[in-house]
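Novice: Predicted model and sequence follow; I will ask about them next.
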Amino acid sequence: MSMPIAPAIPTTPAERLRWALSDAWVVSGRELIHWVRNPVVILNTLLFPLIMVLLFGYVFGSAMRVAGGGDYREFLMPGMFGQTMVFGVISTVYVVAANAARGVTDRFRSMPVSSFGVLMGRVIADMLTSTLDLVILMLCGLLVGWRAHHGLGSALAAAGLLLLLRFALVWVGICMGLRLTPEGAGAAWMPLFPLTLLANTFVSPELMPAWLRIIAEWNPLSATVQACRELFGSPGLSGGSWAAEHAIELAIGWPLLITVIFLPLSIRRYRRLNR
């Protein structure tokens, strides 16, 4: 009877990268299969932002005003895009925590699989589903009157900034998920909800008290939303502060800083599980 032979461990940087990317592709395929086979998760993921658009756009929208004037639903949509990217962390935290609790993570760690590849597989799967969420939400925005006034190129640049924020937050979700139980992961929305409210997502910072305006303008989510409003040509652009006038730079800088911090923390935590 023949015995299975373990693959040779790569030694050169190029071989390690190829090994990690191959493992990441396999793991991401596994995660996407689980996602497709769970229709309840798909419905929750896709319906929640649509419900929020209808609720804020038509129910609360009549009582909202935009600094400088303009249609509130056009002001709202970039904020909804950003909030959806942030709320995606909830699913990341829960899935990572559930995999760790069910022994899936330990099984990966016992196999000749790249640790970076396993985590990157989770990132790829989350980025693909987030891209689908964003496309559906943009189509919903077109139905309620939102438009990208500065053309396709600027719209794609704004979408890129939104996905860059999501990429950074996936690493935050992985780091949290490796430290929490599934029950604790279920409460991940609690710190995220005020984070999305203390920003320029639903209300212009100019309409807030001075101390709250500073917090809202320096919120990483606000930078991405402000940059998207500039690129889309949406109403309600803030001004008067360094953060508001350099939103595009901050929309790139904040996610890069978050990634630099949480990517190595996630890998370190993954390698040190149960130690």
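Specialist: Thanks, I have the structure now.
Novice: Please make it C-alpha for all contacts and neighbour counts, starting now.
Specialist: OK.
Novice: which residue sits closest to residue 94, ignoring its sequence neighbours?
Specialist: Leaving aside its sequence neighbours, residue 94 sits nearest to residue 185 (Cα to Cα, 6 or more residues apart in numbering; 5.0 Å).
Novice: That neighbour: what's it in contact with?
Specialist: 90, 93, 94, 97, 177 (Cα atoms under 8 Å, 6 or more residues apart in numbering).
Novice: from the residues you listed, which two are the most distant?
Specialist: The largest separation in the contacts of residue 185, counting by Cα to Cα, is between 90 and 97 at 10.7 Å.
Novice: higher neighbour count, the two?
Specialist: When residue 90 and residue 97 are compared for neighbours, residue 97 comes out ahead with 26 against 20, by other Cα atoms under 10 Å.
Novice: before we move on, which element is that one in?
Specialist: Here residue 97, judged by DSSP states H and E, is contained in helix 72-101.
Novice: Three-state assignment for residue 195, please.
Specialist: Secondary structure state of residue 195, per DSSP: H, G, I helix; E, B strand; the rest coil, is helix.
Novice: Against residue 115, how distant is it?
Specialist: Noted for residue 195: a distance of 31 Å to residue 115, by Cα to Cα, to the nearest Å.
Novice: again, but for residue 28
Specialist: 13 Å.
Novice: When the two are compared, which one has more neighbours?
Specialist: residue 28 (22 against 19).
Novice: residues contacting that one?
Specialist: Listed by Cα under 8 Å, 6+ apart, the contact partners of residue 28 are 120, 121, 122, 123, 124, 125.
Novice: Tabulate those residues (CSV), appending neighbour count, distance to residue 160 and secondary structure.
Specialist: Formatted as CSV, the contacts of residue 28 follow (neighbours: other Cα atoms under 10 Å; distance: Cα to Cα, whole Å; DSSP: H, G, I helix; E, B strand; the rest coil):
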residue, neighbour count, distance to residue 160, secondary structure
120, 23, 19, helix
121, 25, 20, helix
122, 24, 19, helix
123, 24, 16, helix
124, 20, 15, helix
125, 21, 17, helix
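Novice: which among those residues gets closest to residue 41?
Specialist: Nearest to residue 41 out of the contacts of residue 28 is residue 125 (Cα to Cα; 14.0 Å).
Novice: Look up the closest residue to the closest one, ignoring the ones flanking it.
Specialist: Residue 125 sits nearest to residue 28 (Cα to Cα, 6+ apart), 5.0 Å away.
Novice: next helix or strand past the helix or strand hosting the one you found?
Specialist: Here residue 28, judged by DSSP H and E, is contained in helix 13-36. Remark: after helix 13-36, the chain's next helix or strand is helix 39-54, criterion DSSP H and E.
Novice: Now do the buried residues in that next one.
Specialist: By 16 or more other Cα atoms under 10 Å, the buried positions in helix 39-54 come out as 45, 46, 49, 50, 53, 54.
Novice: Pasting the second one now:
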Amino acid sequence: MRPPFELATMRYATTMTTTMTAPAMPMATSGSAFAGAGVTSVVNRTTRSRTASRRNGDDGMAALYSAPTLSKKNRMVVMQQECAAGVRELFDQAARDYDRVESLMAFGSGPRYRRDALVRAGLASGMRVLDVAIGTGLVAREALRVVGPGGAVVGIDVSAGMLGRAAASLPVRLVQARSEQLAFDRTTFDFVSLGYALRHLDQPAAFAEMLRVLRPGGIACVLEISAPTTSILRRALGLYIGRVGPLAARLIGSKKATRDLWRYFWYTIEHAVPPATVLENLSAAGFHGVRRRVTYGVFSEYTAVKPGVPAGA
């Protein structure tokens, strides 16, 4: 049966695996989503552990969190290496309960914040929007409210589970594809959004694609959670996302995958490249007017503009 969303063409579907590769020596890189160390020597061993644990009835993620031979940073890189299989599978399995847990964790404030952030970035009525890594549609839902009937929203994601949830509630076109290889022509969109998925992507490749599909003068808006710079706030956020998040998922009866996903979120936040690097990557991709707005030291809004004059301006 055909899923309620489009599969990208073979050109894109055949490349739906991670393009990130760990460096040979421990180092932080601007091209990677994480500032972690290379651990290629343990990837195969951890993959075997993950496969064995799946045969024993768990979802396989426990091996990534508990492998005694890996440091916290190295566990992050192993997750990155297994993105195409393990992480996408985790998002698929957690899709059903994701919105309920998110709403509980944000005390219902998420929709208003996301809508205001999009408007601050320049989203307006009648625009054509691409929501990259749409997930269950939390950002796209607010984009629809802003652009109105004269606009249009398209969403892409690698997770079939997340796309299925979005398709059930949003009147938007959905495409299953990687954020680093967008299955759209040049200058197709007025506005491209990326909500809370920057930590999972190859930034230079994703930003280059966002620039390509934007029209001249088009706007890119990236919403993300950033690790606080102060140790007290950092520990507090880690406790809330990494510990309270899984507990909230358990209380509402979510699957184990949902609890694992919230733990994974904190690892990706804690080890993400710093905001200054994100700004550098946007500029290096060719964007102008790159800036960051931060709220409570945690919620980052990156905005950037594609150079050029819009047609008909």
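Specialist: Received the coordinates, thanks. Nothing here was measured: the structure is a model prediction, and the numbers come from that model.
Novice: List the TM-score for the superposed pair.
Specialist: Remark: TM-score between the superposed chains equals 0.26 [TM-score structural alignment, normalised by the length of the first structure]; 118 aligned residues with a Cα RMSD of 5.9 Å.
Novice: export the contacts of residue 185 of the first structure to JSON lines and tack on distance to residue 106 of the first structure?
Specialist: Converted to JSON lines, those look like this (distance: Cα to Cα, whole Å):
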{"residue": "90", "distance to residue 106 of the first structure": "22"}
{"residue": "93", "distance to residue 106 of the first structure": "17"}
{"residue": "94", "distance to residue 106 of the first structure": "16"}
{"residue": "97", "distance to residue 106 of the first structure": "12"}
{"residue": "177", "distance to residue 106 of the first structure": "14"}
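Novice: Out of the buried residues of helix 39-54 of the first structure, which comes closest to residue 141 of the first structure?
Specialist: Set against residue 141 of the first structure, the nearest of the buried residues of helix 39-54 of the first structure by Cα to Cα is residue 53 (7.9 Å).
Novice: can you tell me how far that closest one sits from residue 266 of the first structure?
Specialist: Distance from residue 53 of the first structure to residue 266 of the first structure, by Cα to Cα: 33 Å.
Novice: what does residue 88 of the first structure give?
Specialist: Applying Cα to Cα to residue 88 of the first structure and residue 266 of the first structure gives a distance of 17 Å.
Novice: can you check residue 194 of the first structure too?
Specialist: For residue 194 of the first structure relative to residue 266 of the first structure (Cα to Cα), the value is 24 Å.
Novice: again with residue 251 of the first structure
Specialist: Relative to residue 266 of the first structure, residue 251 of the first structure is positioned 22 Å away (Cα to Cα).
Novice: Which one of the two is surrounded by more residues?
Specialist: Between residue 251 of the first structure and residue 266, counted using other Cα under 10 Å, the more crowded position is residue 251 (25 against 22).
Novice: tell me which residues of the helix holding residue 28 of the first structure are tucked away?
Specialist: 16, 19-25, 27-29, 31-32, 35.
Novice: biggest separation within those, which pair?
Specialist: Taking Cα to Cα as the measure, the buried residues of helix 13-36 of the first structure span a maximum distance of 28.3 Å, between 16 and 35.
Novice: Check which helices and strands the strand ranked longest in the second structure is in contact with.
Specialist: Secondary structure of the second structure per DSSP state E: the longest strand is strand 214-225. Using 3 or more Cα pairs under 8 Å, 6 or more residues apart in numbering; DSSP states H and E as the contact test, the elements touching strand 214-225 of the second structure are helix 110-121, strand 189-195, strand 299-305.
Novice: one more time with 7 Å
Specialist: If contacts are counted by 3 or more Cα pairs under 7 Å, 6 or more residues apart in numbering; DSSP states H and E, strand 214-225 of the second structure sits against strand 189-195, strand 299-305.
Novice: I'd like the distance from the helix holding residue 28 of the first structure to the chain centre, please.
Specialist: On the basis of Cα atoms, centre = their mean, to the nearest Å, helix 13-36 of the first structure is displaced by 20 Å from the centre of the chain it belongs to.
Novice: Is the residue nearest the centre of the first structure within a helix or a strand, and which one?
Specialist: Geometric centre of the first structure, nearest residue: residue 166, 2.5 Å, by Cα atoms, centre = their mean. Assessed by DSSP H and E, residue 166 of the first structure sits inside helix 151-177.
Novice: so what does that helix touch, helix or strand wise?
Specialist: Under the contact criterion of 3+ Cα pairs under 7 Å, 6+ apart, helix 151-177 of the first structure touches helix 72-101, helix 220-232, helix 247-271.
Novice: Can you mark which positions in that helix are buried?
Specialist: Buried, per 16+ other Cα under 10 Å, within helix 151-177 of the first structure: 154-155, 158-159, 161-177.
Novice: got the angle between it and helix 220-232?
Specialist: Helix 151-177 of the first structure runs at 170 degrees relative to helix 220-232, counting by axes from the mean of the first three to the mean of the last three Cα atoms, to 10 degrees.
Novice: on that earlier part again, out of the helices and strands packed on helix 151-177 of the first structure, which one sits most buried?
Specialist: helix 220-232 (a mean of 27; mean count of other Cα atoms under 10 Å).
Novice: The helix holding residue 166 of the first structure versus helix 72-101: what angle between them?
Specialist: Using the same axes, to 10 degrees: helix 151-177 of the first structure against helix 72-101 is 30 degrees.
Novice: Show me what secondary structure element comes after helix 151-177 of the first structure.
Specialist: helix 182-185.
Novice: Now do that following helix: distance to the chain's middle.
Specialist: 19 Å.
Novice: ok, and for it, which residues are buried?
Specialist: 182, 185.
Novice: circling back to that earlier point, pretty sure the residue nearest to the centre of the first structure is in contact with residue 85, am I right?
Specialist: Yes. Proximity of residue 166 of the first structure to residue 85 meets the contact threshold set by Cα atoms under 7 Å, at 5.2 Å.
Novice: Make sure residue 153 of the second structure is indeed in a strand.
Specialist: Yes. Counting by three-state DSSP, residue 153 of the second structure falls inside a strand.
Novice: neighbours around it, how many?
Specialist: Neighbours of residue 153 of the second structure (other Cα under 10 Å): 23.
Novice: If we ignore the residues flanking it in sequence, what's nearest it?
Specialist: residue 129 is the one closest to residue 153 of the second structure (Cα to Cα, 6+ apart), at 4.7 Å.
Novice: for that neighbour, helix, strand, or coil?
Specialist: Per three-state DSSP, residue 129 of the second structure ends up strand.
Novice: Can you tell me how far it is from residue 218 of the second structure?
Specialist: Separation of residue 129 of the second structure from residue 218 of the second structure (Cα to Cα): 10 Å.
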